[in-house]
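**Student:** sequence first, then the predicted structure:
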Amino acid sequence: MSNLPETMTAVVAYGPKDYRVEEVPVPKPGKEEVIIKVEACGICGSDLKAYHGADMYWAGENPWMKAPVIPGHEFYGTVVELGEGAAEKHGIKIGDRVTTDQINPCGKCRFCTTGKYWMCQVHNMYGFQKEIAEGAMAEYMRFSSNSKIYKIPDGVTSDEASLIEPMACAIHAVQRATIEFEDTVVLAGAGTLGLCMVQLIKLKTPKKLIVLDPNEFRLEKAKQLGADLVINPVKEDAQKIVKELTDGYGCDVYIEATGSPIGVTQGLEMVRRLGRFVQFSVFGEETTTDWSVIGDKKELDLRGSHLGPYTYPIAIDLFQRNLLTADGIVTHTFSLKDFPEALAMAKHPSAIKVLLKPEQKG
C-alpha cells in the first residue's frame, strides 16, 4: 500500500505556449521502477524552445513531444517508493538522493545492446513522451526499470545536485574536444552549459580559454570560473582578436554552445585548419553554412555531442571533491505554481539557471 497522495501538482504541456499547472495522478511504480519526490527541476534552453513551438519538437506526423506530457529533464530527488525488485536492481533504498540519465533507453536496439545507450534508436527522453517518460516538473516522478540511477552523496549541495544533468552533458562535450595542453580553446556561449564547460575545460589546463557571449553578466561569471579571456562579439571583433592571439591561424578547438546559427558560421571561420569543432547546442531554427569549409578548405574534425553518457558519476565526484561549483550559476528558484513567472525569468538577461521546486515559495 502506497503512502503517497493520490494527486500532485505538475506542469503539463499540451502544445506550443499551452503549458498548464494542474493536479494529476501521482505515478505508481511497476516492476523494478522507482518513484522519487522531486527536489528540483531546472528549466533548460530546450524547454524554452519547446514551449515557444520549435518545429523539431512539434512538427510532423510523429512529433518529438507526445502531449499532453509533464516536461522537465534536469532533476534530482529522493526515493519514496520502490517497485518489486527495484532496490536490488538499482542498489538503492527509500530516502536516497538520486538522479538518472535524461534518456530512458529501450535496452533492446543495437545501440543499447552495445553500450551506446545514449544513442538509443527509440530515443525516449524524460520530459518529452507521455507515460513512457514523463518529466520532473511535478512533485513526483517515475524512473523506468531501464534507467541508470545514480546516488547523490551528502557532500553534494542541493544546487550542485540540480546541475548534475547539465554538468554531465558538459563533461561529454569537453571529452569530445580532446583538449591538449597547448590548445587555444574558444567556447561560444556562457549559459548554464557553457559555464559548466568553463570549469571543466580549465581542469584540462589548455594554453588559453576564450569565452564568447553577448551577455556581459555571463561573461563576468565565465571569467570568475576560469576563462583567460572573455569577448562580447557584439561589441568587439572576436574573429580578429582570436586570429591575432594565434599568429593568424585560429583556435585549435571551437565548442559551439550558443543555440544560435551565428555560432556555427562564426566557429567555422574562427577555428584553424585541421582544428576540432564540437557542436553541442540545440537549434530552434535551421542552420546553413558553406560545408566546403569543413572539407576542402580546412579538413576539420567535426564532432557532435549528445547527452551525458557515463558522465553522471564523474559530475557527482567532481562536485563532491569541490572541483566544480554551482555558485552563481543557479540564480533563481520558483514553485511549480509559479511556472509562468519562472519561464519568463529563464529568458531574462540576469538569469542563468532557473529552478522549479515543489512547495517552494519563489
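**Tutor:** Ah, there it is.

**Student:** CA atoms for contacts and neighbours, from now on please.
**Tutor:** Will do.

**Student:** secondary structure class for the residue nearest the centre of the chain?
**Tutor:** Nearest to the mean C-alpha position of the chain, by C-alpha atoms, centre = their mean, lies Pro166 at 3.5 Å. Assigned with DSSP: H, G, I helix; E, B strand; the rest coil, Pro166 falls in the helix class.

**Student:** ok, it to Ile43 distance?
**Tutor:** Using C-alpha to C-alpha, to the nearest Å, we find Pro166 at a distance of 11 Å from Ile43.

**Student:** try it against this one:
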Amino acid sequence: MTNLSTPNSSSTDASSNLRGARRRDSGSPAKPPATMRAAVIAAPGKIELRELPLPEPGPRQVRVRLEGCGVCGSNVPVWEGRPWFEYPLEPGAPGHEGWGVVDAVGSEVQSLAVGDRVGALSYHAFAEYDTVDEDAAVVLPDELAELPFPAEPLACAMNVLERSDVQPGQVVTVIGVGFLGSLLIQMMTRRGARVIAVSRRRSALEWAERMGAIAALPLTSPDDVQQQVAALSGGDGCPRVIEATGFQEPLDLAAALVAVRGKLVIAGYHQDGLRQVNLQQWNWRGIDVINAHERDPAIYTAGMRRAAAAVVAGQLDPAPLLTHTFPLSELGAALDAAVQRPGHFMKAVVRP
C-alpha cells in the first residue's frame, strides 16, 4: 500500500489537442492468460480473491485489462453490511471506476481496437479484467498515458458541474469535501466562482483550501455556518449550493443557504432511504432543485470525454486527490481506508 500522509503536489500539464488521440501498446499484444483474479465481497467486511476464467466479450463489447479502479464512497455501505444488500456479490462488484487497456474486441465492435487505453463504465472492476459495452468505453488521449483515470467519478463531477450552471463571480457553497466535492471546488474556482467549502473533517477543509476555496468552514453548528456564509455572500445567500454528502442534516443546511431564485444542486448519493424537506422554505424562495445524478450511460460517457479534455487542458487535476493505492489483494484495506479516512485521505485506488 502506498499511503500519502500529506497531499500529493503533482499536477497535470498537457496540450488541448484531443482530436484522434489514441494510445496503443507498442509491439504485438501478449497472449492473454486463461484465468484472472477477481475480488468477491463474500460478506460484510470479508473479501475473497478468486481465480476465474477470463471473460469473453460479446459481439458489441470489449474486454479491458484493468490498470486500476477507484474505491467509491457508495462502496462503503455494502462493505459495512447495510441491510439492503445481498451476499456474496458478483466477482469484481461493486467496482465501477475502472480504466485500462482493451485486449479483446467483439465481432461487431467498430470504434475501439486492441491496445486502446480507455476509461470505462463497468461494474465488476475490482478484478484484473472486465468486459464493457463498446459505447461505455472512452479512448483516453495520449497526454494521459501514464495517469490514473477513474472515469466514472470524473464524469460525475463534469456532469454535476454542467447541471450546476456556475457563473464567474458567483458565490457558491459546496457542502461535503470528499473526492467529488474537491473536484467541484477545483473546477468552479478555475471558472472564476468564489467557493465556500463546508465539511466536518479538518483534513477535508485543508483540501478545500488547496483546491481554491475562499473559505473552509467546519460543520459544527448549522447556525454558525449560516451566519458565516451570510457574511461571505453579502447576506442574501448563495445563488448556487451543492450538497455532496448524501445525508439529511447537510441537505437541510444546503437548502437554508440558497438565495432567492438560486439553485440547490443535490450531488450526494442518498441511497439509504427517505428524506424530509422543508417545502415551505423551498417554495417561498422559489429555488430550483436539481438532482444532479445521471443514469443514462451515454451521458456518463460524454462526461468521461469532457473530463479527459479538461485534464489535458489544465482545467481539472484529479491526481493529487488519489491519495492511497492498494493492490487488489488488499481491497479490504482499501475499503477500510474509505470508511476510516486516515490522515489526509481523499480517495483510494486499487491496482491489479
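**Tutor:** Cool, the structure landed. Since the model is a prediction, treat every value here as computed from it, not as a measurement.

**Student:** so who does the residue nearest to the centre of the first structure touch?
**Tutor:** Shown in contact with Pro166 of the first structure (C-alpha atoms under 8 Å, 6 or more residues apart in numbering): 74, 192-193, 196.

**Student:** which of those residues fall within helices?
**Tutor:** 192-193, 196 (DSSP state H).

**Student:** the second structure: which residue goes with Leu219 of the first structure?
**Tutor:** Alignment note: Leu219 of the first structure maps to Leu205 in the second structure; criterion TM-score structural alignment.

**Student:** for the contacts of Pro166 of the first structure, which ones persist in the second structure?
**Tutor:** Conservation of the contacts of Pro166 of the first structure in the second structure, assessed by both residues aligned by TM-score structural alignment, their matches' C-alpha atoms under 8 Å: retained contacts are 74, 193.

**Student:** at which residues are the helices of the first structure located?
**Tutor:** Remark: helices of the first structure, listed N- to C-terminal, are 45-51, 55-58, 86-90, 158-162, 164-177, 192-203, 216-224, 238-245, 261-270, 312-320, 339-346; assignment by DSSP H.

**Student:** Val24 of the first structure: which of these is closest?
**Tutor:** Nearest to Val24 of the first structure among these is helix 339-346 (15.8 Å), distances taken as C-alpha to C-alpha.

**Student:** and that closest one, which stretch of the second structure?
**Tutor:** Alignment note (TM-score structural alignment): helix 339-346 of the first structure is matched to residues 331-338 of the second structure.

**Student:** now do stretch 38-46 of the first structure
**Tutor:** Using TM-score structural alignment, stretch 38-46 of the first structure corresponds to residues 66-74 of the second structure.

**Student:** now do the contacts for Phe143 of the first structure.
**Tutor:** When the contact criterion is C-alpha under 8 Å, 6+ apart, the partners of Phe143 of the first structure are 33-36, 100.

**Student:** counterpart of it over in the second structure?
**Tutor:** That one, Phe143 of the first structure, aligns with Val132 by TM-score structural alignment.

**Student:** now do Thr288 of the first structure
**Tutor:** Using TM-score structural alignment, the partner of Thr288 of the first structure in the second structure is Gln276.

**Student:** which one is that match nearest to, not counting chain neighbours?
**Tutor:** Nearest in space to Gln276 of the second structure, with sequence neighbours left out and distances taken as C-alpha to C-alpha, 6 or more residues apart in numbering, is Gln248 at 7.6 Å.

**Student:** the one you found contacts Gly273, correct?
**Tutor:** No. The pair Gln248 of the second structure and Gly273 fails to qualify as a contact (C-alpha atoms under 8 Å) at a distance of 10.3 Å.

**Student:** of the two, who's got more company?
**Tutor:** Legend: neighbour count by other C-alpha atoms under 10 Å for Gln248 of the second structure and Gly273, higher for Gln248 (14 against 5).

**Student:** give the aligned equivalent of the more buried one in the first structure.
**Tutor:** Under the alignment defined by TM-score structural alignment, Gln248 of the second structure is paired with Pro261 of the first structure.
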